[in-house]
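1. no FASTA, just this:
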């Protein structure tokens, strides 16, 4: 599941006519950078709300499903719940589309660390020192593979999460933080550290920083 429904307000004028996932970085839309990471996975679903018709048009003719959220945007939890008929049962990868990576495929790191008997959610994090373009501090502390709120570990927007509990949520729009907090209470909220570098492309400066990072990694 690739999250691409947001308004991209931090991008300012850049998203006045274009949804953030279609903004170019190093000559290619952010969404395509994210889709590259999901090669070989099926089914693949992208959600869309703001300028959804552009996302639908961009993906026409591919094997990627688009879950259009209308009339209201559904947030991460609601968006994932809406997409479940397309995704099928079982745990899913979710991936934000406003980041660029330098290093191994983040989904491979998650797959290797996933232990469904011990985890309800496994988040991929990166230390602040390797979070290019990050504004502000970290999101979590990571101790012996378990996450807790507040710390210097930055959530990269990539995770594996079990989805069975989504059916119990009555609201249409809600954050995945609800599932995370349930997993935390149960001692099943886990994390793994990404060994490469990650760039936040949620703000205009992030585009230049991501392109610099990619050029450096190619040399």
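-> Arrived safely, thanks for sending. Only a predicted model underlies this, so the values are computations on that prediction, with no experimental measurement involved.

2. going forward, measure contacts and count neighbours with C-alpha atoms only.
-> Noted.

3. what's the burial count for the nearest residue to residue 11 once chain neighbours are set aside?
-> Among residues not flanking residue 11 along the chain, residue 203 sits closest, at 4.8 Å (C-alpha to C-alpha, 6 or more residues apart in numbering). Residue 203: 18 surrounding residues under other C-alpha atoms under 10 Å.

4. next up, a structure to set beside the first:
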């Protein structure tokens, strides 16, 4: 049985509707931030791990993302005719990802500080965890509204509620995806199963994080990348 993640799943299929006109002719992962496609910042973090496989899902304007990612060693999981959301997208990509737990990463955030994939790799304990999420305390988050997604207890176990924001990077076991019969569903469905068993964990990110979910987030992300003292 494989206990340590060997593969990475990147979520790149969304419509990016909050970006307005910026995503009329290109998918959100290819919007430029400080002169580079947004997804390339996540790819830098992933390539540093030297994983055996990197898979990205696509749906909206998939040809553009495929042309950008395939030369960088990324395998494409195309979702047509229906976008499958995060849980359905991960389930559909399992034949490409292989067995065992996987890293997953959103492609619409900028991290300034330690590599979040490396952090979660160092803390992962498969005997007691079904998923380990990198979370961001509200005070360290840029470009994100709301009050957070999870409340941690003293040993890192999570419950739903205001406190930490899920930053978009995790290690997660995939075997319980088979318990969800739907084709289209959010990863929240899988997290709920883990919450019931008290096996959903989180760790706080010790740096800065910016959500690039709307046009204002681009400017915030660029200021974070250009800051000399963070």
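-> Nice, thanks for sending it over. Just so you know, these numbers come straight off a predicted model, no measurement behind them.

5. tm score of chain vs chain?
-> TM-score for the superposed pair, counting by TM-score structural alignment, normalised by the length of structure 1: 0.97. Supporting figures: 219 aligned residues with a C-alpha RMSD of 1.2 Å.

6. thinking again about what came up before, aligned to the residue nearest to residue 11 of structure 1, what sits in structure 2?
-> With TM-score structural alignment as the criterion, residue 203 of structure 1 lines up with residue 214 in structure 2.

7. go on, residue 119 of structure 1?
-> Aligned partner of residue 119 of structure 1 by TM-score structural alignment: residue 129.

8. over to residue 77 of structure 1?
-> Using TM-score structural alignment, residue 77 of structure 1 pairs with residue 87 in structure 2.

9. assign a three-state SS to that match, would you?
-> helix (DSSP: H, G, I helix; E, B strand; the rest coil).

10. where does the longest strand that structure 1 contains end up in structure 2?
-> When structure 1 is parsed with DSSP state E, its longest strand is strand 153-161. Aligned by TM-score structural alignment, strand 153-161 of structure 1 corresponds to residues 164-172 of structure 2.

11. can you give me the buried ones in the matching stretch?
-> 164, 165, 166, 167, 168, 169, 170, 171, 172 (16 or more other C-alpha atoms under 10 Å).

12. same thing with stretch 50-64 of structure 2?
-> Of the residues in stretch 50-64 of structure 2, those buried (16+ other C-alpha under 10 Å) are 53, 54, 55, 56, 57, 58, 59, 60, 61, 62.

13. okay, how far is it across it, tip to tip?
-> One end of stretch 50-64 of structure 2 to the other measures 24 Å (C-alpha to C-alpha, to the nearest Å).

14. and for stretch 113-130 of structure 2?
-> Per C-alpha to C-alpha, the first residue of stretch 113-130 of structure 2 is 26 Å away from its last.

15. and the contacts of that stretch?
-> Residues outside stretch 113-130 of structure 2 that contact it (C-alpha atoms under 8 Å, 6 or more residues apart in numbering) are 3-4, 45-46, 49, 103, 132-134, 169-173, 194, 199-201, 203, 205-208.

16. redo that, cut-off 7 Å
-> Residues from elsewhere that reach stretch 113-130 of structure 2 (C-alpha atoms under 7 Å, 6 or more residues apart in numbering): 3, 45, 132, 134, 169-173, 194, 199-201, 207-208.
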